[in-house]
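Q: Predicted model, plus sequence, below.
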Amino acid sequence: MLKMGPQYMSGNPGRAWAFETHSWLLFHYLANTHPAETEAFLGRLQARMDPVAAFAQSYPGMSEQRIGEGVHAYLNGGKYLQRFFSVAEPEVKIAVRHLSSAETHALRARLLASKMMPGWLRPARKEVALALAADPGEPEALAVDFEITERPLADHIERARNAVRLHPYDARAALLLAERLPSGGERHLAIERALELSQEDPDALRLGAFDSLAGGRFPEGLDRARRAQRLAATDPRALDVLAAALAANGRCAEASQVEQRALEVLPDGTPETTVRQLQERAREMAGGSLCVRPVVEEAGGPETTKHPR
């Protein structure tokens, strides 16, 4: 397999693109020249087997030299297999709902804030202002405003509290507040309220998982983290909290792999500080310093737990 580490996300962007291209070439080569072995490999990965061990068991005798020669021959004259399947038309239900003026302007602001067109900032701020003039607690408009306009954290918190007062049954308002509050009772209540209102919201589950881990409720934290990751499988934040929950529950090898995966799926333009934080966590998890490990006493006593430093 192609080896990589946290350094994959730093340095020359061209190297990262080359790595991705090479990895896809390797996968296509294996899938089309060794289909049965590749199916077995994917099955072992789904069963959460260590990737290196899964590769060795699935492709016995597949040396680095053999891979290089095979990929070179495949690239220059190989064939690939296409499979076509008939899929029934999905049954969908379309819900039609009238949007208020505030919601309409908030959605327009969100679209503009995606930065897909030049000169987006001024019209985005205008849409935010129109939305908040109609509804000072419109959650989406506030979320966009917090992203594109620098304000003191205290201002964020007070405006999010107002959103909760104006929209007590909107999980987005509770989340907006929970994301900005410091640790403590008010934050815990805001997170639980968001989960109560939207049990399948990945962001609510992610914050709930961190809250559970901070409170020492490790199994609950792992359950919430797993649910968040199932709903947002390639979200690096969901993967990051799952890695933390696995580490807190003593599943060190899995935690290291998941944290590494969080690094791999970071989107382009991620702030360098965020990249460095995840790189550091990945290194610490690989070294075991962030992991709770079960330890059995030498005298045969009860199992104890070693907590992270």
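A: Right, received. Where do you want to start?

Q: Only C-alpha atoms from now on, for both contacts and neighbour counts.
A: OK.

Q: how about the strands in this structure?
A: 293-296, 303-306 (DSSP state E).

Q: In CSV: these, plus mean neighbour count and distance to Glu103.
A: Formatted as CSV, the strands of the chain follow (neighbours: other Cα atoms under 10 Å; distance: least, Cα to Cα, whole Å):
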stretch, mean neighbour count, distance to Glu103
strand 293-296, 14, 48
strand 303-306, 12, 50
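
Q: Is it possible to get CSV of the ones you listed that adds distance to Ile157?
A: Shown next, in CSV, are these (distance: least, Cα to Cα, whole Å):
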stretch, distance to Ile157
strand 293-296, 37
strand 303-306, 37
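
Q: Asp155: neighbouring residues, count only.
A: 11 (other Cα atoms under 10 Å).

Q: State the distance from it to Phe146.
A: Relative to Phe146, Asp155 is positioned 10 Å away (criterion: Cα to Cα, to the nearest Å).

Q: Trp17 too?
A: Counting by Cα to Cα, the gap from Trp17 to Phe146 is 32 Å.

Q: Comparing those two, which residue is more hemmed in?
A: For Trp17 versus Phe146, neighbours defined as other Cα under 10 Å are more numerous around Phe146 (17 against 11).

Q: Might you report the residue contacts of the more buried one?
A: Phe146 sits next to His156 when contact means Cα atoms under 8 Å, 6 or more residues apart in numbering.

Q: second one coming, line it up with the first:
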Amino acid sequence: MPQHSPDSLADTIAPRILRGERRALARAITLIESGRADHRAQAVALLDRLKDAGRSALRVGLSGTPGVGKSTFIESFGMMLTAQGKRVAVLAVDPSSARSGGSILGDKTRMERLSRDPNAFIRPSPSQTQLGGVARRTREAVMLCEAAGFDLVLIETVGVGQSETVVAEMSDLFLLLMAPAGGDELQGVKRGIMEIADMIVVNKADGALKSTATRTCADYAGALRLLRKRPQDPDEFPKAIMVSAVEEMGLQAAWDDMQLLAEWRRASGHWATRRAAQAQYWFEEEVRQGLLARLTTDPVARARLAELGAQVAKGKALPGVAADEMLNWLAR
């Protein structure tokens, strides 16, 4: 990427993003994902330029274990909405290798029809070992998609057992996609992810699995009724529903439920309150990440960390005591 001053690049790309140009949007997301200091300055300037665009999309987080059919569901769901004139952006986070940092980034391959739709935008990003399976800059990518005029932004998380609560801090609705399974399957679902889910979507409710899906959906509906009532939910939410992404069954009903919940939260004030809380959360997260970055980029801090780490490894200092010393050193 050629060198630009932060303002000049923002002046060039921002109008193109506001016009909904997908090529400019893709370039901007590449910019915000970069770890280079000069790219970061350009990204901050660009986001600042776009923050007053006054555009907002419905942000939907989607999680589920591998093989549950997330990509198939997203493609069928997205194609249904684009046929209705909606613009749909998909930010799909692929697992990164903890050893090499590499990622397959195969979502465009799995969603071939949707990737060719002019009203859709699919951006696979590596999770970069981030907790929750959400790339660190995904929230900023959501903001870019909103500025580009998309009506719905789907955030697909890795779903490999990490804490998926991170996606709830950047979405308006959170969907948990499940597959039909036996009665013991409910025991394997963590209570924490059940508590943040707004809808549990049982996929693959077709063919020989339809009756199993019906029982599974009833089991989850029963489990949701046992959870404590949340103030951000109207009656009947959170809820469990059945869909078949392959047969495109239940997708419109799922969309109707999402809109119903979103409109109720807007009218009741929970929408604005939640978005304000999310903004504060990400401010604090940026501070935390900045402090961690200092430990790895500042040579003096890195040397002090290595020195104290060596003392802990040799048994000359307790981990907690050494950590306190490191924090006190940083605070000086």
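A: Great, that's in hand. Quick caveat, the model's predicted, so the values are computed rather than measured.

Q: Quick TM-score on the pair, please.
A: Aligned and superposed, the two chains score 0.24 in TM-score terms (TM-score structural alignment, normalised by the length of structure 1); 131 aligned residues with a Cα RMSD of 6.8 Å.

Q: which residues in the stretch 1-150 of structure 1 form helices?
A: Under the criterion DSSP state H, counting those that start in this stretch, helices of the stretch 1-150 of structure 1 are mapped to 13-33, 35-46, 51-58, 64-77, 101-112, 121-134, 139-148.

Q: quick one, which of those helices is nearest to Glu272 of structure 1?
A: Closest to Glu272 of structure 1 of the helices of the stretch 1-150 of structure 1, according to Cα to Cα: helix 13-33, at 12.8 Å.

Q: In that closest one, which residues are buried?
A: Using 16 or more other Cα atoms under 10 Å as the test for burial, helix 13-33 of structure 1 gives Ala16, Phe19, Leu25, Leu26, His28, Tyr29, Leu30, Ala31, Asn32, Thr33.

Q: who does that helix touch, helix- and strand-wise?
A: helix 35-46, helix 64-77 (3 or more Cα pairs under 8 Å, 6 or more residues apart in numbering; DSSP states H and E).

Q: and the angle from the longest one to helix 13-33?
A: In terms of direction (axes from the mean of the first three to the mean of the last three Cα atoms, to 10 degrees), helix 64-77 of structure 1 departs from helix 13-33 by 90 degrees.

Q: just checking, what packs against helix 64-77 of structure 1?
A: Helix 64-77 of structure 1 sits against helix 13-33, with contacts defined as 3+ Cα pairs under 8 Å, 6+ apart.

Q: between the helix it packs on and helix 35-46, how many degrees?
A: Using the same axes, to 10 degrees: helix 13-33 of structure 1 against helix 35-46 is 120 degrees.

Q: okay, now Thr297 of structure 2: neighbour count?
A: 10.

Q: how close does it sit to Gly290 of structure 2?
A: From Thr297 of structure 2 to Gly290 of structure 2 the distance is 10 Å (Cα to Cα).

Q: thinking Ala134 of structure 1 is in contact with Ser101, fair?
A: Yes - look at Ala134 of structure 1 against Ser101 with Cα atoms under 8 Å: they come within range, at 6.9 Å.

Q: Packing partners of the host helix or strand of Asp11 of structure 2?
A: Take DSSP states H and E as the rule and Asp11 of structure 2 turns out to sit in helix 6-18. Helix 6-18 of structure 2 is packed against helix 22-33, helix 37-50, helix 138-147, with contacts defined by 3+ Cα pairs under 8 Å, 6+ apart.

Q: what angle do the second one and helix 138-147 make?
A: Just to be clear, that refers to helix 37-50 of structure 2. 40 degrees.

Q: What are the buried residues along helix 37-50 of structure 2?
A: His39, Arg40, Gln42, Ala43, Val44, Ala45, Leu46, Leu47, Arg49, Leu50.

Q: The shortest one too?
A: By neighbour count on 16+ other Cα under 10 Å, the buried set for helix 138-147 of structure 2 is Thr138, Arg139, Glu140, Ala141, Val142, Met143, Leu144, Cys145, Glu146, Ala147.

Q: ok so, going back, nearest to Asp257 of structure 2, of the buried residues of helix 37-50 of structure 2?
A: Leu50 (30.5 Å).

Q: State whether the closest one and Ala147 are indeed in contact, as I suppose.
A: Yes - Leu50 of structure 2 lies in contact with Ala147 (Cα under 8 Å); the separation is 6.5 Å.

Q: Leu121 of structure 1: how many residues sit nearby?
A: For Leu121 of structure 1, the count of nearby residues is 16 (other Cα under 10 Å).

Q: cool, and Gly192 of structure 2?
A: With other Cα under 10 Å as criterion, Gly192 of structure 2 counts 11.

Q: same question, Leu231 of structure 1
A: For Leu231 of structure 1, the number of neighbouring residues by other Cα under 10 Å comes to 16.

Q: Skipping adjacent residues, who's closest to it in space?
A: Excluding the flanking residues, the one nearest Leu231 of structure 1 by Cα to Cα, 6 or more residues apart in numbering is Pro202, at 5.9 Å.

Q: so what's the one you found up against?
A: Pro202 of structure 1 neighbours (Cα under 8 Å, 6+ apart): Arg227, Ala228, Gln229, Leu231, Ala232, Ala238.
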